[in-house]
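>>> this one's sequence-less:
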């Protein structure tokens, strides 16, 4: 496998010195590179990405739980979703110039893969996983909090980001020049204990389903699910 031209420069940008530099190397291998170079790189960064996603979720949830003792589960979930969404992680990866270091297949590289938000968010999560394996939870926690310092500060300064319905509407207007629709598909239970189920329709497709004790709660949960689907694309 090709090696990093200047691994110490990258480690300096990350603020982490690896005991096992191969873990950092592995975190930078996109699946397209493996497809074109199976003998040079037998495994992509997808396993590290899986691990990093879990570590990231834990670190952010723990930070929000401590920072916002008066917020309920719904509000904390919205804050966490904002901080771990694709575009947020891609911004953090961009600041560390991780795209420059990605090992990509020729087609992916020529097609703009180094700046693709999905690739950047995935390599960020893979690096989190690599830090965790190399040094443990506390250094991984420090890396996450340091690298997301700007986004955490924005949440502290401005309070909660837009609610899921507002965020979904902004995203739909930007991508599709349309607004999402919410369709009530089921109502269950007696009058004093109703449960509503709503689907979020985006660009003619059902992308989210949510249930709750009110139509508003069900719509927010459907919007949150639709956001996760859109932001993963």
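Sure thing, it's come through. Please read all numbers here as calculations on a predicted model, not as lab measurements. Residues are numbered from 1 along each chain as shown.
>>> can we go C-alpha only for contacts and neighbour counts from here?
OK.
>>> Show the residue spans covered by the strands in the protein.
181-188, 195-202, 205-212 (DSSP state E).
>>> among these, which is nearest residue 168?
Closest approach to residue 168 among those is made by strand 195-202 (9.0 Å; CA to CA).
>>> hang on, isn't residue 83 packed against residue 150?
No. Using CA atoms under 8 Å, residue 83 makes no contact with residue 150, being 10.4 Å away.
>>> For those two, indicate the residue with more neighbours.
Comparing residue 83 with residue 150 by other CA atoms under 10 Å, the one with more neighbours is residue 83, at 21 against 12.
>>> List the contacts of residue 222.
Residues near residue 222 by CA atoms under 8 Å, 6 or more residues apart in numbering: 198, 199, 200, 208, 209, 210, 211.
>>> Residue 56: what's it in contact with?
84, 125, 128, 141, 144.
>>> Excluding chain neighbours, what is closest to the third one?
If I follow you right, that is residue 128. Nearest non-adjacent residue to residue 128, counting by CA to CA, 6 or more residues apart in numbering: residue 52, 4.8 Å away.
>>> ok, now how distant is the one you found from residue 223?
According to CA to CA, to the nearest Å, residue 52 and residue 223 sit 25 Å apart.
>>> More neighbours: the two, which one.
Here residue 52 and residue 223 are set side by side on neighbour count (other CA under 10 Å), and the busier one is residue 223, at 31 against 26.
>>> That one against residue 162, yeah?
No. Using CA under 8 Å, residue 223 is not in contact with residue 162; the gap is 11.9 Å.
>>> So what touches stretch 200-208?
172, 176, 178-183, 199, 209, 219, 221-226, 229.
>>> and it, how far apart are its ends?
End to end - CA to CA - stretch 200-208 spans 5 Å.
>>> Over to stretch 91-102?
For stretch 91-102, the first-to-last residue distance is 15 Å (CA to CA).
>>> The structure to be compared is supplied as follows:
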């Protein structure tokens, strides 16, 4: 964990807090879900403020798209890979057997949980510095002239261009309750006979993840 702390440029006073941030719910009650919930909120606030300050002449709609681009699951997954979190995740036996270390959603949640843990221990200013450092490449990558359409919109426009059947999104199952709920969504491309399933903490996010994978397949 020393290498991880060097990479995020933050040294935990309470190492148990970092361990909790890396602990999946499959282990038991003392897991990272509450920290992930907190980190997700803090990440959104920090990125929103940074975008607000960087792009003073841009409206709310575009700022929202920029924010979604920066904090999306794919970005969190890339950061998790840079931090090599897969080797540090603490998982229950079931998740270990099913290859949970390699699940991007678990890694992404751990990134947010780490941010939540830093906020609890050191406050807003410190976690803001960590976030802006970790996400710098993605923030700098934003071109204010880009539309940054979401993946569902891109997929629909591509299919419409070739006059193909639009994607069908179906909620397959819901597990857990309240803020701990997980939603599994299936997306079918009828003409191509392709379908994918993705799990996320909101239906909208799961749909976006499905659309992103299908765009890559096409």
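Arrived safely. Worth saying up front: this structure is predicted, and the values here are computed from it rather than measured.
>>> just the buried members of the contacts of stretch 200-208 of the first structure?
The neighbour count (16 or more other CA atoms under 10 Å) marks 172, 179-183, 199, 209, 219, 221-226 as buried among the contacts of stretch 200-208 of the first structure.
>>> just so I have it, where are all the helices in the second structure?
Listed in chain order, the helices of the second structure (DSSP state H) span 2-7, 15-21, 33-54, 60-71, 73-83, 93-97, 104-122, 124-134, 136-140, 151-161, 203-217.
>>> Out of the ones you listed, which one sits most buried?
helix 104-122 (a mean of 23; mean count of other CA atoms under 10 Å).
>>> That one packs against which elements?
When contacts are defined as 3 or more CA pairs under 8 Å, 6 or more residues apart in numbering; DSSP states H and E, helix 104-122 of the second structure packs onto helix 15-21, helix 33-54, helix 73-83, helix 124-134.
>>> which residues are in contact with the last one?
Residues from elsewhere that reach helix 124-134 of the second structure, judged by CA under 8 Å, 6+ apart: 8, 9, 10, 43, 46, 47, 79, 115, 118, 119.
>>> if you set the cut-off to 10 Å instead, what comes out?
7-10, 39, 42-43, 45-47, 50, 76, 79, 82-83, 112, 114-121, 136, 138-139 (CA atoms under 10 Å, 6 or more residues apart in numbering).
>>> Equivalent analysis for the shortest one, please.
Contacts of helix 15-21 of the second structure with the rest of the structure, by CA under 10 Å, 6+ apart, involve 1-2, 5, 11-12, 22-23, 30-36, 39, 88-90, 109-118, 120-121.
>>> how about a cut-off of 7 Å?
30, 31, 32, 35, 110, 113, 114, 117 (CA atoms under 7 Å, 6 or more residues apart in numbering).
>>> With the third one instead?
Counting by CA under 7 Å, 6+ apart, helix 73-83 of the second structure makes contact with 4, 7, 104, 107, 108, 111, all of which sit outside it.
>>> mean per-residue distance, that helix to the first structure?
Here the mean offset of helix 73-83 of the second structure against the first structure after fitting is 0.9 Å, by mean CA distance after the TM-score superposition for the first structure.
>>> if we can go back for a sec, can I get the contacts of residue 56 of the first structure in a markdown table including distance to residue 24 of the first structure?
Formatted as a markdown table, the contacts of residue 56 of the first structure follow (distance: CA to CA, whole Å):
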| residue | distance to residue 24 of the first structure |
| --- | --- |
| 84 | 21 |
| 125 | 12 |
| 128 | 10 |
| 141 | 17 |
| 144 | 15 |
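>>> And the residues you listed, which two are furthest apart?
84 and 141 (13.8 Å).
>>> Of the contacts of helix 15-21 of the second structure, which is the nearest to residue 198 of the second structure?
Taking CA to CA as the measure, residue 198 of the second structure sits nearest to residue 110 out of the contacts of helix 15-21 of the second structure, at 17.9 Å.
>>> any idea how far the closest one lies from residue 80 of the second structure?
8 Å.
>>> Please apply the same query to residue 183 of the second structure.
22 Å.
>>> Show me what residue 68 of the first structure lines up with in the second structure.
Residue 68 of the first structure maps onto residue 55 in the second structure when the alignment is built from TM-score structural alignment.
>>> typed the wrong thing, it's residue 128 of the first structure
The pairwise alignment with the second structure assigns residue 128 of the first structure to residue 115, based on TM-score structural alignment.
>>> do the same with residue 102 of the first structure
Using TM-score structural alignment, residue 102 of the first structure pairs with residue 89 in the second structure.
>>> Test my guess that that match contacts residue 25.
No. Under the criterion of CA atoms under 7 Å, residue 89 of the second structure makes no contact with residue 25, lying 11.0 Å away.
>>> Show me which of those two is the more surrounded one.
Using other CA under 10 Å, the more surrounded residue of residue 89 of the second structure and residue 25 is residue 89, with 21 against 18.
>>> Apart from its chain neighbours, what residue comes closest to the more buried one?
Using CA to CA, 6+ apart, the closest residue to residue 89 of the second structure is residue 22 (5.1 Å).
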